[in-house]
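# Here is a sequence together with a model predicted from it:
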Amino acid sequence: MRLNLIMAGLLTMVGTGTALAATQGISDDVIRIGVMTDLSGPYSATGGRGSIIATEMAVAEFGGEINGKKIEIFTADHQGKPDIAASTARKWLDVDHVDVITEINNSAVALSVYNLAKDKNALVLATGPASDALTFSSCIPTGIHYTYDTFAFANSSVNGLAQTGKKDWFMIAADYAFGKAGEKASRAALAKVDGKIVGGVKFPLNTTDFSSFILSAQSSGASVIGLVSAGADTVNAIKAAKSFGVTQIVAPQFLFIQDVHALGLETAQGVVFGTAFYWNRTDETRKWSEEFYKRMDESSMPSQEHAGQYSAVYQYLKSIEQLGTDDAQAIVADWRGKPINDMFAQNGHLREDGRFVHDMYLAKVKSPAESKSPWDYYDIIATVPGDQAFRPMDQGKCDLKAQALGK
């Protein structure tokens, strides 16, 4: 009985606090957005400058200001190091008065930022990291995991290949938080289709020689070689598989259009994987992507991360415009109370655990003969509804009530 009274009081306080925040206006009369990304490492092509440009495009939609309040963009290179990320985030929040930290395209880095944001009640739009730990035991009240996660990627690829009878996998996984979460998600997805993992190896970030890993996978006899990797690591692994004449299906859990571009269709053709976005899917995605392409000096079409970054920042600014405040709790409450749809998010909604749920897509890389224009690389062969793609909330370990009680 006493616990129920405590919880009722807490909920009343949260509701009252949100209502009061809506009357506070814009803090410091400036809306400050911090884009923390990889500008120099393995994820710089899929995030990096493109994520900054995507942010600028979202800000441009509002003319650079909201209700006369200027919008400023801060940028930083986290260098793949959690300590650098935490130090930068602390300065942004304490000294520069940044209102929201976005992108953070490295799972270990994102977890360090989440820990800091939790203590400071700061809003984080995690559009780049993939580890589903962000909506599992590491969730925070003001953290929104936006674009994708390891569970959704694993679910999409495992289920798609299981329908063709391919259910025995060998896993090659990155040896850090993202890789571990991805392998765990694959195991869970395979269990649901009576599949199994027959073996696996782990590799360090920024590996250039995948020979030994690919040979181990090849000799395992598995039907599918699953790659839980990203960026240059994925490209190097697929190249190695090609050079050794691997006949098994190589199924990257985390593939971006920049990876396919680097590989070339001759090498990447036939790969099937889950994705949150494809630039050539609809008229709306094409229109936005062509503008992005111009701003990138025609060097790259947007990755799913770039599209997620634009969408998250746009929706954030839209909430500020409607609410009249940049208060973190008010923004989160606003998102939870409405459906979200734009050129990226289809059937989007924010759950209590911070997971932004939206449709995912099953893509197959085209052959050179099937591609009709530059960057025309995918066939979208299925739409996976968000509630089927992402892990059900009741299977997670996000307990915001316990956090509120200080447990």
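Done, it's in.

# Could you use CA atoms for every contact and neighbour count after this?
Fine.

# Now for the residue nearest to Asp99 when sequence neighbours are not counted, how many residues are close by?
In space, and not counting its chain neighbours, Asp99 is closest to Arg32: 5.2 Å by C-alpha to C-alpha, 6 or more residues apart in numbering. Residues contacting Arg32 under the criterion other C-alpha atoms under 10 Å number 22.

# Would it be right to say that Arg32 lies in a strand?
Yes. Assessed with DSSP: H, G, I helix; E, B strand; the rest coil, Arg32 lies in a strand.

# which secondary structure element contains Ala232?
helix 231-243 (DSSP states H and E).

# contact partners of that helix?
Applying C-alpha atoms under 8 Å, 6 or more residues apart in numbering, the external contacts of helix 231-243 come out as 42-43, 45-46, 205-211, 214, 227, 250, 252, 254-256, 259-260, 262-263, 267-268.

# putting a second one here so we can go through both:
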Amino acid sequence: MKRILSGMVAAVFALGASAAQAQDKPPLKLGGILDMSSLYADITGPGSETAAKMAAEDFGGEVLGRKIQIIAADHLNKADLAANIARDMLDNQGVEMLFDVAASATALAAGEIAKARNKIVILNGPGSIRLTNEACGPYTVHYVFDTFAQANVTGLAAVKSGLDTWFFLTADYAFGQDLEKDTSNVVTKTGGKVLGNVRHPLNSSDFSSFLLQAQASKAKVIGLANAGGDTVNAIKQSAEFGIMKGGQKISPLLAFVTDIDSIGLETAQGLLLAEAFYWDLNDDTRAFAKRFQERVKRPPTSAQAGVYSSVTHYLKAVKAAGTTDSAAVMKVMKETPINDFFAKGGRIREDGRMVHDMYLFEVKKPSESKGRWDDYKLLATVSGNEAFQSLEQSRCPLVKK
């Protein structure tokens, strides 16, 4: 009896010690570097932070005996600030993985910090194709979209429908320049012509002089190589100038459902746009959107949906690898297909590109919409292999040719 009691006491102490040891483990910190207050705040911002927290909660709140903690910081769309935040998160705050890093210039800056420290960075909001070309890294993942896919899906469809002369209104930084370049390549290779371009500062409020140049070009399409508030303002002001009524088409080369809501269907109707995700695609997307909207009061953008999907994929890989070591976790992430509401059969290639289906949408007329956020008609589903740059075209040093 004494031996039995002694064994029971020892077992209780062992369990207590194990629990205490688990509680003593530091939290697994994931850091979002976001635009919380400026022109991309609706696209990523607080919604991306919420999506990451939802992913952590749905995973059970801990992994490998460590509580999952989501932290976020506002980079104010400044590359140097994004780099400083990344440095502080990784060096001083114990962050193991960075996510989102909305905007391309900020992503390029923060990505170099993560690369130097052999830390995983998953990019959801940025679009520059450079992120999986010259700036690729062994632990960098470009998850949602990029300028090549946006140009390939939207530009190709437009030129094939007869919209074969283009003028670009471009945000003057890495993302805008790459989006213009990639779309120009698609237009010319498909038999179209580029009649000119004009570049505007980031976060512009007055597009009048730029739009007058675009209008004077007589191009059939004015391609907006910008995003967020810049896209919204450019479309609204083009309507005020009567550009669309004059017969020219406005093509937002990157637009989100939040942008269309800001513009309104009366002005946005008929726009063609490429997206990686739409909340009303199927039962799975609608189920996630309903949960997200309960917290954020609107559906998720593709970037925010991508945050949830990518954080979940990362946590599953940490659990499977049994460690947070970047090499071990990334190996599992690249070996494991992604099948969830965001992507079916998605995969992370050696250059860090997550390949998945893309969608071509047309913005509905007001008479076709059943209510707020019912904004898109699906025109085509484009497979990831068709939408994204091939490995043969890649300029990533990691790609073996």
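In hand now; what should we look at? On a predicted model such as this, the values are computed, not experimentally measured, just so you know.

# Among the contacts of helix 231-243 of structure 1, name the ones in helices.
Counted as lying in helices by DSSP state H, out of these, are Ser211, Ile214, Asp259, Val260, Ala262, Leu263, Thr267, Ala268.

# filter the residues you listed to the buried ones?
In these, burial by neighbour count holds for Ser211, Ile214, Asp259, Val260, Leu263, Thr267, Ala268, counting by 16 or more other C-alpha atoms under 10 Å.

# Next up, the contacts around the fourth one.
Val260 of structure 1 makes contact with Val235, Ala268, Val365, Tyr377, according to C-alpha under 8 Å, 6+ apart.

# change it to 6 Å
Val260 of structure 1 sits next to no residue when contact means C-alpha atoms under 6 Å, 6 or more residues apart in numbering.

# from the buried ones among the ones in helices among the contacts of helix 231-243 of structure 1, which two are the most distant?
Farthest apart among those by C-alpha to C-alpha are Ser211 and Val260. That separation is 20.0 Å.

# thought Asp168 of structure 1 was touching Ser220?
No. Counting by C-alpha atoms under 6 Å, Asp168 of structure 1 stays clear of Ser220, with 10.1 Å between them.

# number of nearby residues for whatever residue of structure 2 lines up with Ser373 of structure 1?
Aligned against structure 2 by TM-score structural alignment, Ser373 of structure 1 finds its counterpart in Gly371. Residues near Gly371 of structure 2, counting by other C-alpha under 10 Å, number 9.

# Confirm that Gly371 of structure 2 sits in a strand.
No. Gly371 of structure 2 is assigned coil when assessed by three-state DSSP, not a strand.

# Met343 of structure 1 -> structure 2?
Under the alignment (TM-score structural alignment), Met343 of structure 1 pairs with Phe341 of structure 2.

# Distance of that match relative to His356 of structure 2?
To His356 of structure 2, Phe341 of structure 2 is 12 Å away according to C-alpha to C-alpha, to the nearest Å.

# More neighbours: the two, which one.
Shown here are Phe341 of structure 2 and His356; by other C-alpha under 10 Å, His356 has more neighbours (24 against 21).

# So Thr269 of structure 2 is in contact with Lys365, correct?
One correction, residue 269 of structure 2 is Gln, not Thr. Yes. Counting by C-alpha under 6 Å, Lys365 is a contact partner of Gln269 of structure 2 at 5.0 Å.

# counterpart of Lys180 of structure 1 in structure 2?
Correspondence of Lys180 of structure 1 to structure 2, assessed by TM-score structural alignment: Gln177.

# Contacts only, for that match.
Not one residue lies near Gln177 of structure 2 by C-alpha under 6 Å, 6+ apart.

# Report the separation between it and Ser104 of structure 2.
In terms of C-alpha to C-alpha, Gln177 of structure 2 sits 11 Å off from Ser104 of structure 2.

# picking up where we left off before, trace the residue nearest to Asp99 of structure 1 over to structure 2, please.
With TM-score structural alignment as the criterion, the equivalent of Arg32 of structure 1 in structure 2 is Lys29.

# and for Gln269 and Lys365 of structure 2, which residues touch both?
Applying C-alpha under 6 Å, 6+ apart, one finds that no residue jointly contacts Gln269 of structure 2 and Lys365.

# ok, back up a step: out of Asp168 and Ser220 of structure 1, which sits in the more crowded spot?
Asp168 (22 against 15).

# which residues touch the more buried one?
By C-alpha under 6 Å, 6+ apart, Asp168 of structure 1 lies in contact with Gly195, Lys196, Ile197, Ala222, Ser223.

# Going through those, which ones are buried?
So, by 16+ other C-alpha under 10 Å, the buried ones in the contacts of Asp168 of structure 1 are Gly195, Lys196, Ile197, Ala222, Ser223.

# would you turn those residues into JSON lines with secondary structure and distance to Glu284 of structure 1?
Listed next are the buried ones among the contacts of Asp168 of structure 1 as JSON lines, based on DSSP: H, G, I helix; E, B strand; the rest coil; distance: C-alpha to C-alpha, whole Å:
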{"residue": "Gly195", "secondary structure": "coil", "distance to Glu284 of structure 1": "38"}
{"residue": "Lys196", "secondary structure": "strand", "distance to Glu284 of structure 1": "39"}
{"residue": "Ile197", "secondary structure": "strand", "distance to Glu284 of structure 1": "39"}
{"residue": "Ala222", "secondary structure": "coil", "distance to Glu284 of structure 1": "40"}
{"residue": "Ser223", "secondary structure": "coil", "distance to Glu284 of structure 1": "38"}
